[in-house]
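Q: Below is the structure, and that's it, no one-letter string:
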């Protein structure tokens, strides 16, 4: 499986989030506490939005995140108010750059932790459901990227929650036809440059870990001596596979079978169920 971070809020240097917290993403790549694997070294990727770009930039590599000099260089010089970071542990597909997250199409970013069970058996049927106008843009061989293109096919750009629900419904229906008891395991982050959606769902009702950060005004009241909280706006949020530290009151578990929206003016949390 994998570990990931999604950040939305006050523009900061990527390094402040990726390297400075106690249990940062680099530490998680070597010593994951909640993942299926302790080590996540089968590639990494970051994707970020800036005010000057209509589409997000991405940097992906097949090497482990803990010793990549390009990641260090970019993270210490790029400032963004909405970015993704992902470290990969393959579930069977090749270790190659096109299989590293996040995936991008136009202004949209997508990253995933989990798996489609028995993907090698279901892949062809699922791939045939992708809009032919989109199919040629699939570059890699992962279930994660195929899930992205299925969501795009089902209307991600107009209705992200509905599109992800229809994608999940198709995966489950296809899996059940092939005798797969629990076809889908996912925590997914998707963004359009202004809003961030995060989904937690699994067919077996026991999904991979996912947490969101507490409101900054509440954190300041709890930890008035924490210097790093002073320069960040109240609407700043992080959604993470694992908490980045042990600061009491900082992290809340995303409920099972739910999704959240992080957006200017107010966040929201909703129940999530696949759709036919």
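A: Sure, I can see it. Remember, predicted model here, so these are calculated numbers, not experimental data.

Q: Please count neighbours and contacts with C-alpha atoms only from this point.
A: OK.

Q: And the strands in this structure, which stretches?
A: Listed in chain order, the strands of the chain (DSSP state E) span residues 3-13, 44-49, 57-61, 79-87, 103-105, 108-116, 184-191, 196-202, 211-213, 237-240, 251-253, 258-262, 268-271.

Q: so can I have CSV of these showing mean neighbour count and distance to residue 219?
A: Shown next, in CSV, are the strands of the chain (neighbours: other Cα atoms under 10 Å; distance: least, Cα to Cα, whole Å):
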stretch, mean neighbour count, distance to residue 219
strand 3-13, 23, 15
strand 44-49, 26, 26
strand 57-61, 19, 31
strand 79-87, 25, 19
strand 103-105, 20, 32
strand 108-116, 25, 27
strand 184-191, 24, 24
strand 196-202, 25, 21
strand 211-213, 21, 9
strand 237-240, 24, 12
strand 251-253, 17, 10
strand 258-262, 20, 18
strand 268-271, 13, 19
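
Q: The structure to be compared is supplied as follows:
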């Protein structure tokens, strides 16, 4: 499917996690160990927040991540305290720039791994549930972008957990009416530059992999000679599809059917229970 990561902490060069790590995101684009597909070569994207900018910046490209020279240059040049990066393995929709994650609306960035099953059959009905004032901002053709705009319709900016539960509830309701037994399999990330929220959920209870870093303060005590751990700061959080390095105690797997919220170094779990009500 896809692989993604989201980071919040001290400003670091993006190449630290995109290229330098033992099992970096670029390495995962060719050699994913936990993904549904080994190769994720249908485009790449990253979004990052900078001081004095109302909206996050983005770089997206349809080239495979391992073959994008400009990406390597950009990742070396950009330092950011908060960013999201994504490598894509396409399902049902073409490899084009507007289909590359992360998607953006205002201060929000959104990335997704997984799929809405039989999406071409349910696409029209789902899109008609998007608020009319948001519809004009849809650029691509992916199920991921539709999920993002449904979440915005249901109040992502006010209450991310409720909005995402209503989004998935609608997708499951529509899918099952079309005879789809297990409409959704997903891990998703959404951030406004202050908080990062993530969900691991699937209709069949067998979701794609998702992890987050354990306390960097604790990791610094375990690995005092590791400069990468020291650089990110004690309050850093990294949420990701696959661990970047094989360090005992560094990673925690996010449980099935869980909504996770990370803010100022604190990570909280909540049950994720899709709900449906008539739009």
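A: Yep, that arrived. On a predicted model such as this, the values are computed, not experimentally measured, just so you know.

Q: re the thing from before, compile the strands of the first structure into a markdown table and extend it with columns for distance to residue 123 of the first structure.
A: Formatted as a markdown table, the strands of the first structure follow (distance: least, Cα to Cα, whole Å):
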| stretch | distance to residue 123 of the first structure |
| --- | --- |
| strand 3-13 | 23 |
| strand 44-49 | 23 |
| strand 57-61 | 24 |
| strand 79-87 | 23 |
| strand 103-105 | 18 |
| strand 108-116 | 9 |
| strand 184-191 | 13 |
| strand 196-202 | 18 |
| strand 211-213 | 30 |
| strand 237-240 | 28 |
| strand 251-253 | 31 |
| strand 258-262 | 25 |
| strand 268-271 | 28 |
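
Q: which one of those strands lies closest to residue 137 of the first structure?
A: Proximity of the strands of the first structure to residue 137 of the first structure was assessed by Cα to Cα; the nearest stretch is strand 103-105, lying at 8.7 Å.

Q: from the middle of its chain, how far away would the closest one be?
A: Relative to the chain's own centre, strand 103-105 of the first structure is displaced by 12 Å; criterion: Cα atoms, centre = their mean, to the nearest Å.

Q: Give me the mean distance between that strand and the second structure.
A: Following the fit onto the second structure, the mean deviation recorded for strand 103-105 of the first structure is 0.3 Å by mean Cα distance after the TM-score superposition for the first structure.

Q: Stretch 7-15 of the first structure now?
A: Overall, stretch 7-15 of the first structure averages 0.8 Å from its counterpart (mean Cα distance after the TM-score superposition for the first structure).

Q: Now do the lengthiest helix in the first structure against strand 108-116, angle only.
A: What stands out as the longest helix in the first structure, according to DSSP state H, is helix 160-177. For the pair helix 160-177 of the first structure and strand 108-116, the angle between their directions (axes from the mean of the first three to the mean of the last three Cα atoms, to 10 degrees) equals 30 degrees.

Q: what range in the second structure does helix 160-177 of the first structure sit on?
A: Mapped onto the second structure with TM-score structural alignment as the criterion, helix 160-177 of the first structure occupies residues 160-177.

Q: contacts for that stretch?
A: Stretch 160-177 of the second structure has contacts (Cα atoms under 8 Å, 6 or more residues apart in numbering) with 116-118, 122, 125-126, 147, 150-156, 181-184, 197, 203, 259, 272-277.

Q: swap the cut-off to 7 Å and go again
A: With Cα atoms under 7 Å, 6 or more residues apart in numbering as the contact definition, stretch 160-177 of the second structure has outside contacts at 122, 147, 150-151, 154-156, 183-184, 259, 272-276.

Q: Next: stretch 269-276 of the first structure.
A: Residues outside stretch 269-276 of the first structure that contact it (Cα under 7 Å, 6+ apart) are 165-166, 168-170, 257-261.

Q: rewinding a little: and of the strands of the first structure, who's closest to residue 230 of the first structure?
A: Shortest separation from residue 230 of the first structure across the strands of the first structure is recorded for strand 3-13, at 11.3 Å, computed as Cα to Cα.
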